[in-house]
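Colleague: 3D, please:
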Amino acid sequence: MTMTMTNGSVDANGGASKPFKIFVGYDPREDLAYEVCRHSILKRSSIPVEIHPIVQSELRNKGLYWRERGKLESTEFSFSRFLTPHLANFEGWAMFVDCDFLYLADIKELRDLIDDKYAIMCVQHDYTPKETTKMDGAVQTVYPRKNWSSMVLYNCGHPKNKVLTPEVVNKETGAFLHRFQWLADEEIGSIPFVWNFLEGHNKVVEGDSTTFPKAVHYTRGGPWFDAWKNCEFADLWLKEMEEYENKAKKVAEN
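Modeller: Take a look at the predicted model:
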């Protein structure tokens, strides 16, 4: 597991531009998924980014996370994801994303969609999973706004997001957090579905390039799990994994 910061660049006014902060949910069972997700972002990004894994054990050691894991939490970052504004010091915009994403487009395109009038922005899926289990046998739950919280652009300095203190994140219900109940509906901006393209749910329309995923979300389970080796877009993920492993091998040899 690695945290990465690309080199800073110079903006149009000649000043150093601040890296775009990206927080990726980390689970030890999906270490490879995290590394491939990170690799896919860095490889295509034309802007400076900081990528930080959200590691539950580290948050516990820092006294930022202490809630007990519930039976319906399929990953270690089910709730810790909502610490993103706090981890970004409630400044600027930052992104949270699950580790089971593969980015196929430049993150700058996503950042350029940001509108300061919103507290958060996300893909507003209307999604009801057909499967009863996902990943490596975790229970598949159904609830309103499912998957909205799997990739979120947070306006960390927005007054409404100041409520997301460690105390609130550790005690509030899943409904309050995953459905963004600290916000009014008009404070939630919408992002095109191709930035959180749900494998097995969203479809590419032949001849319509606007429907091709910019980020594939293997929400049911990805090729790093034996049961999902043949899922849709598995070939793209496996190709990215091979690139990542070859690069990591070269680094290790040097």
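
Colleague: alpha carbons only for contacts and neighbour counts from here, please
Modeller: Noted.

Colleague: show me where the stretch 51-200 of the chain has strands.
Modeller: With strands called from DSSP state E, counting those that start in this stretch, the stretch 51-200 of the chain shows them at 93-97, 101-103, 120-122, 133-134, 138-139, 151-155, 188-190, 197-198.

Colleague: Tabulate the ones you listed (JSON lines), appending distance to residue 63.
Modeller: What follows is the strands of the stretch 51-200 of the chain, written out as JSON lines (distance: least, Cα to Cα, whole Å):
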{"stretch": "strand 93-97", "distance to residue 63": "20"}
{"stretch": "strand 101-103", "distance to residue 63": "28"}
{"stretch": "strand 120-122", "distance to residue 63": "26"}
{"stretch": "strand 133-134", "distance to residue 63": "31"}
{"stretch": "strand 138-139", "distance to residue 63": "27"}
{"stretch": "strand 151-155", "distance to residue 63": "23"}
{"stretch": "strand 188-190", "distance to residue 63": "30"}
{"stretch": "strand 197-198", "distance to residue 63": "34"}
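
Colleague: one more to line up against the first:
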Amino acid sequence: MSEPLRLYVGYDSREDIAWQVCRYSVLQHASKPVEVTPLKLPELRAQGIYTRPVDTLGSTEFTFSRFLVPALAGFEGWAVFCDCDFLWFGDIADLFAQADDRYAVMVVQHDYQPKEAVKMDGKAQAAYPRKNWSSLMLFNCGHPSNKTLTPEVVNRETGAFLHRFQWLSDDQIGSLDTGWNWLEGWYPKPAQGTPQAVHYTRGGPWFENYQDVDYAQEWRDTAEEVKRLGIKA
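Modeller: Here you go, the predicted structure:
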């Protein structure tokens, strides 16, 4: 029997319901077994893997921990990282099917220039090159260049170095279709169907001020199903 697909999800204690919905929506649409792991900072700190000081400027608790994925995966095989504020409509197996060994990482290469000054629950909305590229990453964990992404490097390097993929050359970064990281409020809704994965990067329906965003009702319906079924991960 083949190994399950590996998905690591950024976890923020302020957004537990977002993580629950993200996980459930992935599993609901997956045609293959998926091992879903939340990146919880207390656990990573207890294991001695994550030692960075608390980042008061970071908008989430997983601003940096996402780059530990190749190390957590043993620098072997392929793994996906996504932020917790995703609602999946597509089959994550189809995303893994796009894995191309030529690349160290594959991402949706957005040209995202947010107009808002704040997002989510009042966090500053920063603009920087390659913004939101790192919010969903298909990692080739065994790629030689990713083997330099050790916990020591992740704990030491700057946000610019990590989020701009400066440990890689440009030709080592592959491109994914927009639908795999569809930025709510930035991309137009498709005329038919849904994106494979909606990313509520400005803020989602679990925040009071974001009740009317695109695909809000679909998110609420999924959250209600999670609660009704008593699912807790």
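
Colleague: hang on, the earlier thing: which one of the strands of the stretch 51-200 of the first structure is the most hemmed in?
Modeller: For the strands of the stretch 51-200 of the first structure, average neighbour numbers computed from mean count of other Cα atoms under 10 Å are highest in strand 101-103, which has a mean of 27.

Colleague: Pull the distance from that strand to the chain's centre.
Modeller: Put simply, strand 101-103 of the first structure sits 9 Å off its chain's centre (Cα atoms, centre = their mean, to the nearest Å).

Colleague: Mind reading off the mean deviation between it and the second structure?
Modeller: For strand 101-103 of the first structure, the mean deviation from the second structure after alignment is 0.2 Å (mean Cα distance after the TM-score superposition for the first structure).

Colleague: which one in the second structure is aligned with residue 138 of the first structure?
Modeller: Aligned counterpart of residue 138 of the first structure in the second structure: residue 123 (TM-score structural alignment).

Colleague: Hmm, that match is touching residue 201, no?
Modeller: No: in this structure, residue 123 of the second structure is not within contact of residue 201 by Cα atoms under 8 Å, at 11.6 Å.

Colleague: check contacts around the match of residue 138 of the first structure.
Modeller: By Cα atoms under 8 Å, 6 or more residues apart in numbering, the contact set of residue 123 of the second structure is residue 59.

Colleague: Kindly report the same for residue 22 of the first structure.
Modeller: Counting by Cα under 8 Å, 6+ apart, residue 22 of the first structure has contacts 49-52, 94-97.

Colleague: State the three-state secondary structure for it.
Modeller: Each residue gets one of three states, and residue 22 of the first structure gets strand by DSSP: H, G, I helix; E, B strand; the rest coil.

Colleague: and it, how far is that from residue 220 of the first structure?
Modeller: 23 Å (Cα to Cα, to the nearest Å).

Colleague: check contacts around the residue nearest to the spatial centre of the second structure.
Modeller: Centroid check for the second structure by Cα atoms, centre = their mean gives residue 82 as the closest residue, at 1.6 Å. Residue 82 of the second structure makes contacts with 7-10, 135-137, as judged by Cα under 8 Å, 6+ apart.

Colleague: Give the equivalent position in the first structure for it.
Modeller: Matched across to the first structure, residue 82 of the second structure falls on residue 97, judged by TM-score structural alignment.

Colleague: Repeat that for residue 227 of the second structure.
Modeller: Under the alignment (TM-score structural alignment), residue 227 of the second structure pairs with residue 245 of the first structure.

Colleague: roughly how far apart are its match and residue 101 of the first structure?
Modeller: Using Cα to Cα, residue 245 of the first structure is found at 17 Å from residue 101 of the first structure.

Colleague: In the second structure, which residue range corresponds to the helix or strand where residue 216 of the first structure lies?
Modeller: Using DSSP states H and E, the element containing residue 216 of the first structure is strand 215-217. Under TM-score structural alignment, the counterpart of strand 215-217 of the first structure in the second structure spans residues 197-199.

Colleague: Let me see the contact set for the nearest residue to the residue nearest to the centre of the second structure once chain neighbours are set aside.
Modeller: Excluding the flanking residues, the one nearest residue 82 of the second structure by Cα to Cα, 6 or more residues apart in numbering is residue 136, at 4.3 Å. Applying Cα under 8 Å, 6+ apart, one finds that residue 136 of the second structure lies in contact with 80-83, 107-108, 180-181.

Colleague: cool, and residue 4 of the second structure?
Modeller: Taking Cα under 8 Å, 6+ apart, we find residue 4 of the second structure in contact with 32-35.

Colleague: most neighbours, which of these?
Modeller: residue 34 (17 neighbours; other Cα atoms under 10 Å).

Colleague: any idea how far residue 114 of the first structure is from the counterpart of that residue in the first structure?
Modeller: With TM-score structural alignment as the criterion, residue 34 of the second structure lines up with residue 49 in the first structure. Distance of residue 49 of the first structure to residue 114 of the first structure, given as Cα to Cα: 15 Å.

Colleague: what's the burial count for residue 117 of the first structure?
Modeller: By other Cα under 10 Å, 12 other residues sit near residue 117 of the first structure.

Colleague: Could you check how far it is from residue 47 of the first structure?
Modeller: For residue 117 of the first structure, the distance to residue 47 of the first structure equals 23 Å [Cα to Cα].

Colleague: residue boundaries of the helices in the second structure?
Modeller: Taking DSSP state H, the helices of the second structure run over residues 16-29, 41-46, 69-72, 92-96, 151-156, 159-163, 216-229.

Colleague: residues near residue 242 of the first structure, how many?
Modeller: 12.

Colleague: I misspoke; the intended subject was residue 69 of the second structure.
Modeller: When counting by other Cα under 10 Å, one arrives at 28 neighbours for residue 69 of the second structure.

Colleague: Quick one: map residue 138 of the second structure onto the first structure.
Modeller: The alignment partner of residue 138 of the second structure in the first structure, by TM-score structural alignment, is residue 153.

Colleague: Check residue 151 of the second structure too.
Modeller: Aligned by TM-score structural alignment, residue 151 of the second structure pairs with residue 166 of the first structure.

Colleague: right, and residue 86 of the second structure touches residue 202 too?
Modeller: No: the criterion here is Cα under 8 Å, and residue 86 of the second structure misses it with residue 202 at 11.5 Å.
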